[in-house]
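Visitor: my questions are about this predicted structure, shown below with the sequence.
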Amino acid sequence: MLFHNFAVQLYNMKRIFLWLSGAMLLLASCNQYNNVMKTADYDYKYEAAKEYFVKGQYSRSSVLLGELVTLMKGTSRGEECLYMLAMSEFCDGNFDVAHSYFKKYYQSYPKGVYVEYARFYAGRSLYESVPDTRLDQSSTMAAVKEFQDFLDYYPYTHLKDRTQEMIFALQDKMVEKEFEAAKLYYDLGSYMGNCSYGGSNYEACIVTARNALLDYPYASPERREEFSIMILRAKYQLAQQSVEEKRLERYRDTIDEYYGFMNEYPESKYLKDAQRIFAQSEKYVNKKS
């Protein structure tokens, strides 16, 4: 029992010692950082910033480099300082800030030592910060442009495969955005509250889905098939709800769409629905002929 109590006391003392040691190291580190911040020795401050970067202390590194980057502009260290500042912000998860610094680097140093990586990480910074598909995708398009510009400048880069993978992922995100928009129009159907300038939700669905098929030819076959059946369904619904003088023409248009769909997807999982639409459309056209 005495041995057990002694062992527990020893364990607790060890924990306290480790905690105190850690606290002392942290305090020493903070004091050292504060001293670095206060010094007017910019060479020392720059070397400290590099050391913080190597240790993964990116917030400290970026604060110091942010102060030095203007002071070192035009010197032998200016280029490295700006690039390392961009990388510090990137590694710290500040992707918008990182993008602006990477872009500033490749614009300021078009033949710089790190320019290839700066262009790559400019795109990567935007890639890491693209929003949910329900939100505006302008940053997604900007990321695609950054990556495409990068490949234009460095068509044989060893980063080509990684870059193309990210471009495809971004394009998939934009395709998904268009699919959700087209589906929303279809689901709204005959609701007219959002049609302030005429037209209908079904017409908007058709235009959105068609544009997506044209703009994103590399969308997955499954998603292209879903766009295509949505167009067919929307045309059928539009024909059903049309005024009498437009109905025959729109049913004929639906039939044409059906043949196009079947030609491209003869074994579609939507086959029964497509055939039902065709049968109903053909029945109306035959009755009016």
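Guide: Sure thing, it's come through. Computed from a predicted structure; not experimentally measured.

Visitor: hey, let's count contacts and neighbours off CA atoms from now on
Guide: Fine.

Visitor: ok, and the closest non-adjacent residue to residue 188?
Guide: For residue 188, the nearest residue in space outside its immediate sequence neighbours is residue 201; the separation is 6.4 Å by Cα to Cα, 6 or more residues apart in numbering.

Visitor: how about whatever helix or strand residue 238 lives in: buried residues?
Guide: Secondary structure assigned from DSSP states H and E places residue 238 in helix 221-240. For helix 221-240, the neighbour count (16 or more other Cα atoms under 10 Å) marks 224-240 as buried.

Visitor: try stretch 104-123
Guide: Going through stretch 104-123 with 16+ other Cα under 10 Å, the ones that come out buried are 104-106, 114-123.

Visitor: most widely separated two among those?
Guide: 114 and 123 (14.5 Å; Cα to Cα).

Visitor: picking up where we left off before, residue 181 is in contact with the residue nearest to residue 188, correct?
Guide: No. Using Cα atoms under 8 Å, residue 201 is not in contact with residue 181, being 10.7 Å away.

Visitor: show me where the stretch 151-289 of the chain has its helices.
Guide: Here the stretch 151-289 of the chain has its helices, by DSSP state H, counting those that start in this stretch, at 160-188, 201-215, 221-240, 244-264, 271-288.

Visitor: can you redo the ones you listed as a markdown table with distance to residue 135?
Guide: Output for those, formatted as a markdown table (distance: least, Cα to Cα, whole Å):
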| stretch | distance to residue 135 |
| --- | --- |
| helix 160-188 | 8 |
| helix 201-215 | 17 |
| helix 221-240 | 20 |
| helix 244-264 | 31 |
| helix 271-288 | 32 |
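
Visitor: so what touches stretch 242-253?
Guide: With contacts defined as Cα atoms under 8 Å, 6 or more residues apart in numbering, stretch 242-253 is touched by 235-236, 238-241, 281-282, 284-285, 288.

Visitor: about what we covered before: tabulate the buried residues of stretch 104-123 in TSV, adding columns for distance to residue 261 and secondary structure.
Guide: What follows is the buried residues of stretch 104-123, written out as TSV (distance: Cα to Cα, whole Å; DSSP: H, G, I helix; E, B strand; the rest coil):
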residue	distance to residue 261	secondary structure
104	49	helix
105	50	helix
106	47	helix
114	50	coil
115	48	helix
116	45	helix
117	45	helix
118	45	helix
119	42	helix
120	40	helix
121	42	helix
122	41	helix
123	37	helix
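
Visitor: so which of the residues you listed is the closest to residue 21?
Guide: Taking the buried residues of stretch 104-123 together and measuring to residue 21 by Cα to Cα, the closest member is residue 121, at 38.8 Å.

Visitor: show me the contacts for that closest one.
Guide: Taking Cα under 8 Å, 6+ apart as the criterion, residue 121 is in contact with 99, 102.

Visitor: do you know how far it is from residue 186?
Guide: Here residue 121 is placed at a distance of 39 Å from residue 186 (Cα to Cα, to the nearest Å).

Visitor: structure B:
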Amino acid sequence: MFLKMRKLIPFLSLILVMSSCNEYQKVLKNEDVKAKFDLAQKYYDAGDYKRANRLFEQIAPKYVGKPQGERVMFFFANTFFERKDYNMAGYQFERFIKSYPKSEKVPEASFLGAKSYYMLSPAYSLDQTDTNKALVKLQTFINMYPDSEYFDEANKMAKELTTKKEKKAFEIAKQFNKLGHFDYSFLTPAMAAFDNFISDYPGSIFREEALYLKFESATEYALNSFARWKPERLASAKTAYNVLKKQYPDTKFAEEADKLLGKIQEEIETPTTTKEKETK
């Protein structure tokens, strides 16, 4: 008996699936808006966001200005989010907020819209347009809804995206620094990039290393300059060292920094002759 029942289960499941498909197709082609709303709600509650999305899409225009319109539009936006179509989710949540600015669902819609753009944020090495958009949306949510249940998560996401932007800017500066070891002309943009990074991201986790690498670039730049420019550039390099030590007295780069400072002092006391690959 048990074996017979086991054989029947797949068959019964198939019948249920076919019945559900038939119901869906029938309602989809029907003009009965109420029937579509009820079935869309059923699919939404069951987690079948693909079918719910299609039905909500059909009836959303019919509910504009009606009491159920707010509910339909929010669920419609959320079906995109649940299906990981974050571009459309972000757009639809923005539409919901504009259409129903006084809705009690606005804080949640604001958060989910921001999170949609957060999910679109690419690796730090790629274009950060979506990252910037997500940060704006997240900061707006954080400022407007400090008591929201989503506040901590929003803060965490904003911090993660900020770090991603910091890393991109930092890696660009580091790349100039690396190139500067082979071509001294890259040391000028390296120092400028580190200065911009330090100014733009004062609380960055990469700040200490940025200050050290700025000093390293400045030292290489000074040591490989023409004699007439060396004194000024050596002095600038020493200033960069002092800034690093003042802000990070126990810096983890102390050993490397002190060695470079030793080269600067030696050059000041005993200037070397001009090299062929000097910078201007």
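Guide: Nice, I can see it. Small disclaimer: the values here were computed from a predicted structure and weren't measured.

Visitor: TM-score for this pair?
Guide: Remark: TM-score between the superposed chains equals 0.89 [TM-score structural alignment, normalised by the length of the second structure]; 271 aligned residues with a Cα RMSD of 2.1 Å.

Visitor: what residue in the second structure is paired with the residue nearest to residue 188 of the first structure?
Guide: When the structures are aligned by TM-score structural alignment, the residue of the second structure matched to residue 201 of the first structure is residue 186.

Visitor: residue 85 of the first structure too?
Guide: Under the alignment (TM-score structural alignment), residue 85 of the first structure maps onto residue 76 of the second structure.

Visitor: after superposition, how close is the helix or strand containing its match to the first structure?
Guide: Element membership of residue 76 of the second structure, judged by DSSP H and E, is helix 69-82. Once superposed with the first structure, the aligned residues differ from helix 69-82 of the second structure by a mean of 1.0 Å; criterion: mean Cα distance after the TM-score superposition for the first structure.

Visitor: which strands or helices does that helix pack on?
Guide: Counting contacts by 3 or more Cα pairs under 8 Å, 6 or more residues apart in numbering; DSSP states H and E, helix 69-82 of the second structure is packed against helix 49-59, helix 86-99, helix 106-120.

Visitor: the same query, at a cut-off of 7 Å, please.
Guide: The helices and strands touching helix 69-82 of the second structure, judged by 3 or more Cα pairs under 7 Å, 6 or more residues apart in numbering; DSSP states H and E, are helix 49-59, helix 86-99.

Visitor: which bit of the first structure covers the shortest one?
Guide: Against the first structure, the aligned range for helix 49-59 of the second structure is residues 58-68 (TM-score structural alignment).

Visitor: over to stretch 158-168 of the second structure?
Guide: In the comparison with the first structure, stretch 158-168 of the second structure aligns to the range 167-177 (TM-score structural alignment).

Visitor: what are the buried residues along that stretch?
Guide: Neighbour-count burial for stretch 167-177 of the first structure flags 167, 170-177 (criterion: 16+ other Cα under 10 Å).

Visitor: so what touches it?
Guide: Residues outside stretch 167-177 of the first structure that contact it (Cα atoms under 7 Å, 6 or more residues apart in numbering): 133-134, 140, 144, 212, 216, 219.

Visitor: just the residues you listed: which are in strands?
Guide: With strands defined by DSSP state E, no entry of the contacts of stretch 167-177 of the first structure lies inside them.

Visitor: can you lay out these as JSON lines showing distance to residue 73 of the first structure and neighbour count?
Guide: Supplementary listing: those in JSON lines, determined by distance: Cα to Cα, whole Å; neighbours: other Cα atoms under 10 Å:
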{"residue": "133", "distance to residue 73 of the first structure": "40", "neighbour count": "17"}
{"residue": "134", "distance to residue 73 of the first structure": "41", "neighbour count": "11"}
{"residue": "140", "distance to residue 73 of the first structure": "31", "neighbour count": "24"}
{"residue": "144", "distance to residue 73 of the first structure": "30", "neighbour count": "24"}
{"residue": "212", "distance to residue 73 of the first structure": "46", "neighbour count": "21"}
{"residue": "216", "distance to residue 73 of the first structure": "43", "neighbour count": "15"}
{"residue": "219", "distance to residue 73 of the first structure": "45", "neighbour count": "20"}
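
Visitor: want to throw those residues into TSV with distance to residue 205 of the first structure?
Guide: Written out in TSV, the entries for the contacts of stretch 167-177 of the first structure read as follows (distance: Cα to Cα, whole Å):
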residue	distance to residue 205 of the first structure
133	17
134	17
140	22
144	25
212	11
216	16
219	18
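
Visitor: quick one: which of those is nearest to residue 96 of the first structure?
Guide: residue 140 (12.6 Å).

Visitor: please say which position in the second structure that closest one maps to.
Guide: In the second structure, the residue equivalent to residue 140 of the first structure is residue 131, according to TM-score structural alignment.

Visitor: quick one: contacts for its match?
Guide: Contacts were defined as Cα under 7 Å, 6+ apart; by that measure residue 131 of the second structure touches 118, 121, 161.

Visitor: what sits closest to the first one if chain neighbours are left out?
Guide: It stands for residue 118 of the second structure. With Cα to Cα, 6+ apart as the measure, residue 134 is the residue that lies nearest to residue 118 of the second structure, at 5.1 Å, once sequence neighbours are left out.

Visitor: surely the one you found and residue 117 touch.
Guide: Yes. Taking contact to mean Cα atoms under 7 Å, the distance of 4.8 Å between residue 134 of the second structure and residue 117 places them in contact.

Visitor: quick check: next helix or strand after the helix ranked longest in the first structure?
Guide: In the first structure, assigned by DSSP state H, the helix with the most residues is helix 2-38. In the C-terminal direction, the helix or strand that comes right after helix 2-38 of the first structure (DSSP H and E) is helix 42-54.

Visitor: okay, angle between that following helix and helix 2-38 too, please.
Guide: On the basis of axes from the mean of the first three to the mean of the last three Cα atoms, to 10 degrees, helix 42-54 of the first structure is oriented at 140 degrees to helix 2-38.

Visitor: how about helix 42-54 of the first structure: buried residues?
Guide: Residues of helix 42-54 of the first structure classed as buried by neighbour count (16+ other Cα under 10 Å): 42, 45-46, 48-50, 52-53.

Visitor: same question for stretch 252-272 of the first structure.
Guide: Within stretch 252-272 of the first structure, the residues scored as buried using 16+ other Cα under 10 Å are 252-255, 257-258, 261-262, 265, 268.
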